[in-house]
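A.B. asks: sharing a model that was predicted from the sequence below.
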Amino acid sequence: MRKIFGTIALIFLTAAAPALAQPGFQTEASHAVIMDYETGEVLFNHNGDEAMPPASMSKMMTVLMVLEALEAGSLSLDDELPVSVHAWRTGGAASGSSTMFLEVNSRARVEDLLHGVIIQSGNDACIVLAEAIGGSESAFADMMTDRAHELGLTSASFANATGWPDPGQMISARDLAELARILIRDHPDYYGLWSEREFTYNGIRQYNRNPLLGVFSGADGLKTGHTEDSGYGLVGSAERDGERRIIVFNGMPSNADRATEAERMMRAALSDYGVYHLFSDGDAVDHRAEVFMGEADSIGLQVQGDVTAGLHRRSRRDLRVTVNYDGPLVAPIAAGDVVGTLRVEAPDYETHEYPLVATEDVARKGLMGRIGAALAHMIRG
């Protein structure tokens, strides 16, 4: 059977679009993703599906596990948890790493520990929470991995609760962006913690390391990360005029470079990229599929699921939407049968395909009709 291609004109997208003169956003980060929060569309992807060491950005998964325990009732904000020797030695003042400065053999409230993880990036706070939920940090890390996979974050593997360098601590930029989206969408009551600028514990004031906060209007999260292996990275989110974008990047050479890139990427995310609605679930497309051996010669097609395209505004002019099916379709066909795909393509855009279903039933011709159709088909070649 031959492949049928029908191009759908999208004049409403191309009328005022500028010519595509150069590629969209570019970055010196080793890994980067820009995601639209509302749709989950990836607007920009640079090695974004490649697993990378996330450093402290993996603390987002630690926080998610804590929030789910709170909502399940197995933990409460007022619970006071013990600070073990392991938590103090591995993540406390003695470790020389990011710390909340918890004292060994003391106890700390879960609410304070959450602040310590989110604002201060305290490794000791992460371990205390991990031990309370999982029994040990390693067991908690296994729980993190299992839960991430349940959520569809298939690139994720965790060896600890902190992001400390380990060959088993890996996740892609795309999955970090999706993790941020989950935290924002599913835990709105706690999301405000990510934008708090400072937190004081045991008389020690520490400041949120997110370079977007207080600098980029609308920025309200989420997490920085840095190790020698990963470089400097960020998961950031900001909302303007009802649109929210999530950015993830890693591998910048310095703290100053991270701050510069964070602002540059977020500005591009909100100014240079758009999400364009093409079809709603059930919309008919402007193309009918040819039918063979049917009581009707053609059949209508409709989209299954909403169809959007998130792309650089320069790429709108070159957006191409095609109907694809192996045709002619052979009767009988039932309304609702998947008979083809709608393909959306554009420069610097990940090609997407959506199912197309038949809009009506087409019965098979009777015997004489089938004979006539076969003869006509032979004559036409």
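C.D. replies: Perfect, thanks for sending it. The structure displayed is predicted, hence computed values, not measured ones.

A.B. asks: hey, let's count contacts and neighbours off CA atoms from now on
C.D. replies: OK.

A.B. asks: wait, what's in contact with residue 235?
C.D. replies: For residue 235, the contacting residues are 57, 176-177, 180, 221-224, 246-249, by C-alpha atoms under 8 Å, 6 or more residues apart in numbering.

A.B. asks: which of the residues you listed has the most neighbours?
C.D. replies: If you count neighbours using other C-alpha atoms under 10 Å, the busiest of the contacts of residue 235 is residue 249, which has 34 neighbours.

A.B. asks: isn't it right up against residue 233?
C.D. replies: Yes: between residue 249 and residue 233 a contact is recorded at 5.4 Å, counting by C-alpha atoms under 8 Å.

A.B. asks: if we can go back for a sec, wait, which of the contacts of residue 235 is closest to residue 169?
C.D. replies: Ranked by distance to residue 169 (C-alpha to C-alpha), the contacts of residue 235 are led by residue 57 at 10.9 Å.

A.B. asks: okay, pairing it with this:
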Amino acid sequence: MIATLTPIDLLRGSSDYYKFYKKGEKISLSTLIQSTLIASSNEAAYALACWHSGSESYFIPQMIRKSHMLGLTNSHYTSCSGLDRSAYTTAQDMSKLAKVFVSKYTTLASYCSLKYFEFNGKKVSNTNKLLLAHAAVIGLKTGNLVGIGSNLINYWIDEDVHYISIVLGAESQESCYELSKRIMHNYASLTASES
């Protein structure tokens, strides 16, 4: 088990609700990965970037280079957490990234399907509420930024067909989930009418 020291308490713009670690606490990489993917922890993403590259400022150029290699030409990353408002992306780029993630990084992607993880006796639920409400949903990633909106990359399988939907910049978490549910329902109706 590889462990790393967490370099910060709470990132600016992050919620106390998702604060799981204290600065200097030793956390396993698998726990940090689960925290990032299941609980959408910005602090865990930051700790992983620092573990990988020594600092966030060294990590970002590598992240940008990798995104270009993947063909994400309409995205610009300025932080590892997504809290920086000068970053941007598109639904098309997020769809490309999601497809690569679920097909090439299956072990990591499988964390997104977990309904919770436990750390220090605390049960931390998955931030994707659709995962908890719909059996077909198996991930993928939530994101919220005050003043910008709520985002959800939703991944589900229906009769061996894999689907990914992207909602970016919804007014609230509730409307984000409602839009995602509508997309799922529309795909289900479409496939049913084709049968």
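C.D. replies: Nice, thanks for sending it over. Being a predicted model, the structure only gives us computed values, none of them experimental.

A.B. asks: give me the TM-score for this pair.
C.D. replies: Remark: TM-score between the superposed chains equals 0.90 [TM-score structural alignment, normalised by the length of structure 2]; 194 aligned residues with a C-alpha RMSD of 2.2 Å.

A.B. asks: coming back round to it: of the contacts of residue 235 of structure 1, which is the nearest to residue 34 of structure 1?
C.D. replies: Checking those against residue 34 of structure 1 with C-alpha to C-alpha, the nearest one is residue 247 at 4.6 Å.

A.B. asks: count of neighbours near the nearest residue to that closest one once chain neighbours are set aside?
C.D. replies: Excluding its sequence neighbours, the residue lying closest to residue 247 of structure 1 (C-alpha to C-alpha, 6 or more residues apart in numbering) is residue 34, at 4.6 Å. Residue 34 of structure 1 is flanked by 31 other residues according to other C-alpha under 10 Å.

A.B. asks: any idea what residue 34 of structure 1 is structurally, helix, strand or coil?
C.D. replies: strand (DSSP: H, G, I helix; E, B strand; the rest coil).

A.B. asks: so who does it touch?
C.D. replies: So residue 34 of structure 1 contacts 42-45, 177, 245-248, 269 (C-alpha under 8 Å, 6+ apart).

A.B. asks: let's have the residues you listed in CSV, adding secondary structure.
C.D. replies: Shown next, in CSV, are these (three-state DSSP):
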residue, secondary structure
42, strand
43, strand
44, strand
45, strand
177, helix
245, strand
246, strand
247, strand
248, strand
269, helix
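
A.B. asks: aligned partner of residue 147 of structure 1 in structure 2?
C.D. replies: With TM-score structural alignment as the criterion, residue 147 of structure 1 lines up with residue 66 in structure 2.

A.B. asks: off-centre distance for the helix or strand encompassing that match?
C.D. replies: If you go by DSSP states H and E, residue 66 of structure 2 is part of helix 56-69. Relative to its chain's centre, helix 56-69 of structure 2 lies at 17 Å (C-alpha atoms, centre = their mean, to the nearest Å).

A.B. asks: what is it packed up against?
C.D. replies: helix 42-53 (3 or more C-alpha pairs under 8 Å, 6 or more residues apart in numbering; DSSP states H and E).

A.B. asks: gap between residue 65 of structure 2 and residue 13 of structure 2?
C.D. replies: Distance, residue 65 of structure 2 to residue 13 of structure 2, using C-alpha to C-alpha, to the nearest Å: 26 Å.

A.B. asks: doesn't residue 184 of structure 2 lie inside a helix?
C.D. replies: Yes: the assignment for residue 184 of structure 2 is a helix, going by three-state DSSP.

A.B. asks: ok, residue 14 of structure 2 touching residue 45?
C.D. replies: No: applying C-alpha under 8 Å as the test, residue 14 of structure 2 and residue 45 come out as separate, 11.8 Å apart.
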